[in-house]
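Asks: how would this look folded up:
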Amino acid sequence: MTDDQLVARIEESFEKDDDELEEELPELLDEIDGQTDELARENPELVAKILGRMQEMDIASFVSDNPETADQFQDLLWSGVRVLAENDDEVSDQIDETITVNFEADDCPMTGHLETNETEGTVTGGAGHLDDPDLTITGPADTLVGLITGGVDPIQGFMQQKYEMDGPVNKGTKLAPIMNSLSEKATAPQ
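Replies: Down below sits the predicted model:
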């Protein structure tokens, strides 16, 4: 069971303005560290709120100012995504191909990865890169996080050149609806 005090502390953080939240976030991420899956499973509405607030933040500035917490930031983000995919048949049914993706921010030291697994119907991800990915997506950190949290439509973002994609376009086309479903579920009120 997730610590009730931690949940209360996270909820209190939503009352803060963006500057206060960004200042408090490294300590809060330290407290969440190791409990991200449990938090996502037991409090999906809380994770949705966190993801919503992430869309409002200047991610590049946060990661540049707090490089040691960038991985924790991504752990929370990807735990939420993974749990959503595990618990939602609509999302898992769309995963009909295994696709590996590396993300590279071009405005801060943030790297990440994503993998859809056709056999298991899962989506996993985290900090750092995978070896030999199908796709590499490069762009501003805010855009990359927006692709996951719903702030950036994958197809429109690509067409508007908000990010670059290296790899087979058909893989990106198969990934786009999965990303859209995940972001809709991630930020929807529970």
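Asks: from here on, contacts and neighbour counts on C-alpha atoms
Replies: Fine.
Asks: tell me the contacts of the residue nearest the centre of the chain?
Replies: Centroid-nearest residue in the chain: residue 77, 3.8 Å away (criterion: C-alpha atoms, centre = their mean). Taking C-alpha atoms under 8 Å, 6 or more residues apart in numbering as the criterion, residue 77 is in contact with residue 51.
Asks: do I have it right that residue 157 meets residue 165?
Replies: No - checked against C-alpha atoms under 8 Å, the pair residue 157 and residue 165 is beyond contact range at 10.6 Å.
Asks: with adjacent residues omitted, what lies nearest to residue 13?
Replies: Nearest non-adjacent residue to residue 13, counting by C-alpha to C-alpha, 6 or more residues apart in numbering: residue 21, 6.3 Å away.
Asks: how many residues are close by that neighbour?
Replies: As a burial measure, residue 21 scores 17 neighbours (other C-alpha atoms under 10 Å).
Asks: now do residue 146
Replies: Counted with other C-alpha under 10 Å, residues neighbouring residue 146 total 22.
Asks: so what's it closest to, chain neighbours aside?
Replies: Leaving aside its sequence neighbours, residue 146 sits nearest to residue 152 (C-alpha to C-alpha, 6+ apart; 4.8 Å).
Asks: re the thing from before, helix or strand: which one has the residue nearest to residue 13?
Replies: In this structure, residue 21 sits in helix 18-32 according to DSSP states H and E.
Asks: so which bits of that helix are buried?
Replies: 18, 21-22, 25-26, 28-29, 32 (16 or more other C-alpha atoms under 10 Å).
Asks: tell me the one of the residues you listed nearest residue 113?
Replies: Checking the buried residues of helix 18-32 against residue 113 with C-alpha to C-alpha, the nearest one is residue 29 at 19.6 Å.
Asks: here is the second sequence; please produce its structure so I can put it next to the first one:
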Amino acid sequence: MSEATTDVDFERLERIVEADDETFKEELGAATEGLDDPAAIDELLVEHPDAYEALSVRIATVEDPEDLADEDPAALERAMAVLYGGMARLSEVSEDVREAVTDDYAVNWEVEGYDLGWHLETDAESGRIDGGPGLLDDPTLTFIGSLDVMLSMTGDPDFNGPLAFIQNEFEIVGPIQQARDLDSMMAAVRDNARDMA
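Replies: Next comes the predicted model:
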């Protein structure tokens, strides 16, 4: 990755991912402004990799994320664009990340009660990852649930998917075994991405 210079206030981002939940929700929009640009994602991954990882965990674990969805849905969508844009960029530059992509997936996370959702596509042959806000028209796998559960699935290190599924916290449309395989593959991708930081 080449070093980039952008107008994004990375210090503010680093500050809000460490702040209390209310501050995080109030300032996420301003702190992520312009961050979904590819040059900004490059700079985030190269110069501020801890902030990228912290953002992925904070967005997945913030209390009452419905406040954010109600007040600033664009900030929530931008955060998801950053997270998936970062994974896509890592899959371009890291052989280890590409090798962790072991199957082809077309996956939606659909949020009940909101016009919100995000998607992921992988290509095992190239090792490519792509995704972000919005839903695919013809996914092979869809997770449907409340906003807090759907966000937890994207980056909460303590989220137990099998237990949450057994407790009916979300619905799976598609093969359950594929959902298990996806979870294992994405854990490997996250581990390799952390090794790059």
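Asks: TM-score for these two?
Replies: Here the TM-score for the pair of chains, by TM-score structural alignment, normalised by the length of structure 1, is 0.84; 190 aligned residues with a C-alpha RMSD of 2.6 Å.
Asks: just give me the match in structure 2 for the residue nearest to the centre of structure 1.
Replies: For residue 77 of structure 1, the aligned position in structure 2 is occupied by residue 83, per TM-score structural alignment.
Asks: in structure 2, which spans are strands?
Replies: For structure 2, the strands defined by DSSP state E cover 105-111, 117-123, 128-133, 141-145, 170-173.
Asks: which bit of structure 1 covers the third one?
Replies: The one in question is strand 128-133 of structure 2. Under TM-score structural alignment, the match for strand 128-133 of structure 2 in structure 1 covers residues 122-127.
Asks: check the mean deviation of that stretch from structure 2.
Replies: With mean C-alpha distance after the TM-score superposition for structure 1, stretch 122-127 of structure 1 departs from structure 2 by a mean of 1.3 Å once superposed.
Asks: and that stretch, how far out from the chain middle?
Replies: 9 Å (C-alpha atoms, centre = their mean, to the nearest Å).
Asks: likewise stretch 27-44 of structure 1?
Replies: 14 Å.
Asks: who are the contact partners of the equivalent of residue 111 of structure 2 over in structure 1?
Replies: The alignment partner of residue 111 of structure 2 in structure 1, by TM-score structural alignment, is residue 105. Contacts of residue 105 of structure 1 were listed using C-alpha under 8 Å, 6+ apart, and they are 111, 138-141, 144.
Asks: wait, doesn't residue 33 of structure 1 sit right on residue 74?
Replies: No - Residue 33 of structure 1 is beyond contact range of residue 74, at 10.9 Å (criterion: C-alpha under 8 Å).
Asks: who has more neighbours, the two?
Replies: residue 74 (20 against 15).
Asks: contacts only, for the more buried one.
Replies: By C-alpha under 8 Å, 6+ apart, residue 74 of structure 1 lies in contact with 112, 126-127.
Asks: and with 10 Å instead?
Replies: By C-alpha atoms under 10 Å, 6 or more residues apart in numbering, the contact list for residue 74 of structure 1 reads 80, 110-113, 125-128, 145.
Asks: what's the answer for residue 15 of structure 2, then?
Replies: Residue 15 of structure 2 neighbours (C-alpha under 10 Å, 6+ apart): 23-24, 27, 31, 51.
Asks: can you pull out the helices in structure 1?
Replies: All helices of structure 1, identified by DSSP state H, fall at 4-13, 18-32, 36-42, 44-56, 59-65, 70-87, 89-94, 141-149, 154-159, 169-187.
Asks: in JSON lines: these, plus distance to residue 120 of structure 1.
Replies: Formatted as JSON lines, these follow (distance: least, C-alpha to C-alpha, whole Å):
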{"stretch": "helix 4-13", "distance to residue 120 of structure 1": "30"}
{"stretch": "helix 18-32", "distance to residue 120 of structure 1": "27"}
{"stretch": "helix 36-42", "distance to residue 120 of structure 1": "18"}
{"stretch": "helix 44-56", "distance to residue 120 of structure 1": "21"}
{"stretch": "helix 59-65", "distance to residue 120 of structure 1": "31"}
{"stretch": "helix 70-87", "distance to residue 120 of structure 1": "9"}
{"stretch": "helix 89-94", "distance to residue 120 of structure 1": "8"}
{"stretch": "helix 141-149", "distance to residue 120 of structure 1": "20"}
{"stretch": "helix 154-159", "distance to residue 120 of structure 1": "23"}
{"stretch": "helix 169-187", "distance to residue 120 of structure 1": "14"}
